[in-house]
Structures are given as C-alpha cells and as structure tokens.
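Asker: okay, sequence plus prediction incoming.
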Amino acid sequence: MPLAEFTALLVLATAMSFTPGPNTTLSAALAANRGIRPAMRFVFAVPVGWCALLVLCSAGLGAVLLAVPALRWGVKIVGIGYLLWLAFKLSGSGKLSQADASRMNIGFWQGAALQFVNIKAWMLALTIVGSWIIGRDDGLQRLVIVLPVMAVFALSSNLLYACIGALLRNWLASGQRLLWFNRFMALILVATSYWMMRT
C-alpha cells in the first residue's frame, strides 16, 4: 500500500475512532460506574467485533447491506433500539452501588455484537473496504494491513475513554455527580440514535 494511501487510512481511523460514538461512550460510562477492570471486557470486545465486521464486509456482506434497503433498515432499527435501551439503563444509575451486574454490565460478546448494529461501524467498514480493499489486485494483502491498524485504533480509543471514565470515578461518587454524568452519557447515546435514524 502506498504511503499516501496508508496516511489517509490513519487520518480516517483517527477521526472515526476517537470521536464520541456508542463504543467510546459506553467505555467511559462502564469504567466510571464499575471501574476499569469490568470495562475492559467491553474495551477488548470492540476491536474483535469491529475486525469481524470488516472481514465480512470485505467478503461481500457490505454489498448485500447496500443492495437490500430492508436489511439496512433492520440493522438501523435494532441498533437504535439497543442504544436507547442502554441509555435508559444508564440514565437511572445515580450511585456507584447501583451500577451492579444487573444494571450496567455489558460483557465481551455484547460488545462484539454491538458492532453489527452500530451504523457508524458499518459506514466506516464500507468506506474502508470500498476505498482501500475491494477492486485492488492486492486486496487480501491490503486487508492484512488494514485489520491490525483498525484493531489498534479501536482498542486505543476505547481504552482512552475508559481511562477517562475510571479517573472520574471517585469524583463522581460525591453527591449526584454520577447521576448527571450517566444522564449526559445516556443523552449522547440518544443523540447517536437520532443520527443513526437520519443517515
């Protein structure tokens, strides 16, 4: 892959990975509510699910999604519904003691599966596959280069947000700070759902 294309890939990966979205919001919220260790299952799940989505898009699943509008709407509806459900769960937690396993527990497989109903992840995967992989003579070699790059960006961005959430944990334990933090995080998820509905 030429250096100019690789640089463009890094710029896109940086912009898409580090801007707030469902994954980074949940990473911060999980770490703020439950601590860094429980949040790490989700943090590690994001790159696994994301890379699986990227491989499937490279194999043609992305083309199917684009060709069948009902399937695209199905992904949107499930994704929006899931994010709104998570926002509802998150918005009611006002004390660290409330953020127990039944309220704020998103495990590894849920985190990986979230990528398949995250329209931001689909759009990024389709952009990368269409711009850097499909239709190239060295498409498989390019996929081998792109996968670890995107995995590193997915891991590092979610780890950064989780660390920020964990650093805020003690400060949030006082008064109603955690409740307002969780409501703000829930609002970001609702805003993301609205954006997903309009794209």
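Answerer: Cool, the structure landed.

Asker: C-alpha from now on. contacts and neighbour counts both.
Answerer: Will do.

Asker: ok, Gly142 to Ala125 distance?
Answerer: Actually, residue 142 is Arg rather than Gly. Applying CA to CA, to the nearest Å, the value for Arg142 to Ala125 is 14 Å.

Asker: more crowded one of those two?
Answerer: More neighbours surround Ala125 than the other of Arg142 and Ala125, with 22 against 17 (other CA atoms under 10 Å).

Asker: give me every residue that touches the more buried one.
Answerer: Residues counted as contacts of Ala125 (CA atoms under 8 Å, 6 or more residues apart in numbering) are 53-54, 57.

Asker: adding another structure so you can compare the two:
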Amino acid sequence: MLMASGVNYGFRRTIPHMAGVALGHALMVFLVGVGLMGAFIGYPPLQLALQVVSVLYMIWLAWKIATALPPSAVQVEGRPLTFLQAAAFQWVNPKAWIMSLAAVSVYAPEREMVAVAWVALGFLSVGWLTTVIWTTLGLSLRRLLNRPSWLRAFNYTMAALLVLSLVPVLTTG
C-alpha cells in the first residue's frame, strides 16, 4: 500500500500514511503485550468480528488503490491515507495482528512492561525505516509508470495482490 501511495501521491504526501503505519503498529504491539489478546481469548466472537471488519476494510482499500487517479489528476482529487486511517488500518490488518502476537510471544513472553515497551520501540524503529523504503520504491516506480495505462495496470496489480493476501484469513478457521 505504501508503494502504491508513493507511486500515486509522492513521498511528501505519503508521510502521514507512513507515520500512521509505524506508530499504529507499534501501539498495537504494545497493547497486545500488556494484555489485549485476553479479550479475544475470553470472548471468541470478538475475533470473528475483527476478521469480518478486516476483510471488508482491506477490500475497500484495494478498490481505492485500483481506482487511484494518475498523479496529475491526484493533485486535484485524490489523496493518500491520512495518519489516522493508516493507524486504524493496523487494527484491521490480519498480518499486523499475527506479527504483533508472534513478536510479543517470542521477545516478551513474560509480558513485563519494559520488555513489551522495547518490542514496541523496535517495531516503531524498523517500521519507520520500512515505510520509508516502500514509499521510496513507489516513488522510483513513479518515474517508470509515466503512461496512464502502465499506472492503471500497476494499480490493478497492487489491488489484486492486496485482495489475494486475504486468502489465508478467509481459508483458516
């Protein structure tokens, strides 16, 4: 998604999206570490509700990517995800949940506050770096996707890959 945003909106306009991803996921890791997962264990329908909302939101984001306007038109009509949208996306992103649960289980198994904070800080640091890399890659591709038909094909491909990433969520119990 960040690569697609870099292609369609450029680096500067994608910064709020990048910050939302990095901070939103770090907050998720921290809250999972201090016990949020207990809510899912204690009330299983909550997990199903999260999965349904996650799938619907990711399909909406895929549609948004697929229908993104070319950069010249974007400056008037389109916009990348905001900080809050990107941070909220982490909460419906199944891959973010899996990474958060695994990281806390491996690196802070006793759930001590200091250890959980270090894991969250690690996710924030690495997360920021990876958002910069993905957005920069998108910006580099922007120069190659200067024909509207190429950009449209890229956006359709990115949207399709996002939808395909939902297959494990939809096929596992």
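Answerer: Thanks, I have it. Treat the numbers as computed from the prediction; the structure is a model and nothing was measured.

Asker: secondary structure element holding the alignment partner in the second structure of Cys51 of the first structure?
Answerer: Matched by TM-score structural alignment, Cys51 of the first structure corresponds to Ala26 in the second structure. For Ala26 of the second structure, the element it lies in under DSSP states H and E is helix 11-31.

Asker: and that helix, what does it pack against?
Answerer: Identification of packing neighbours for helix 11-31 of the second structure by 3 or more CA pairs under 8 Å, 6 or more residues apart in numbering; DSSP states H and E yields helix 2-9, helix 83-92, helix 94-107, helix 113-144.

Asker: the first structure: matching residues for the second one?
Answerer: So the one you mean is helix 83-92 of the second structure. Helix 83-92 of the second structure covers residues 108-117 of the first structure once aligned (TM-score structural alignment).

Asker: ditto for the first one
Answerer: Mapping helix 2-9 of the second structure onto the first structure (TM-score structural alignment) gives residues 27-34.

Asker: contacts for that stretch?
Answerer: 36-39, 42-43, 96, 99-100, 104-105, 158-159, 161-169, 172, 178, 182, 185.

Asker: give me that answer again for 7 Å
Answerer: 39, 42-43, 96, 99, 104, 158, 161-162, 164-166, 168-169, 182, 185 (CA atoms under 7 Å, 6 or more residues apart in numbering).

Asker: got the contact list for the most centrally placed residue in the first structure?
Answerer: For the first structure, the residue nearest the mean C-alpha position is Asn23 (2.9 Å; CA atoms, centre = their mean). Applying CA under 7 Å, 6+ apart, one finds that Asn23 of the first structure lies in contact with Asn158.

Asker: element containing it, please.
Answerer: Counting by DSSP H and E, Asn23 of the first structure is found in helix 22-34.

Asker: next, the angle from that helix to helix 119-128.
Answerer: 140 degrees (axes from the mean of the first three to the mean of the last three CA atoms, to 10 degrees).

Asker: how far away from the center of its chain is helix 22-34 of the first structure?
Answerer: 11 Å (CA atoms, centre = their mean, to the nearest Å).

Asker: what residue of the second structure matches up with Leu90 of the first structure?
Answerer: So, by TM-score structural alignment, Leu90 of the first structure is matched to Ile65.

Asker: contact partners for Ala113 of the first structure?
Answerer: With CA under 7 Å, 6+ apart, Ala113 of the first structure has these contacts: Gly49.
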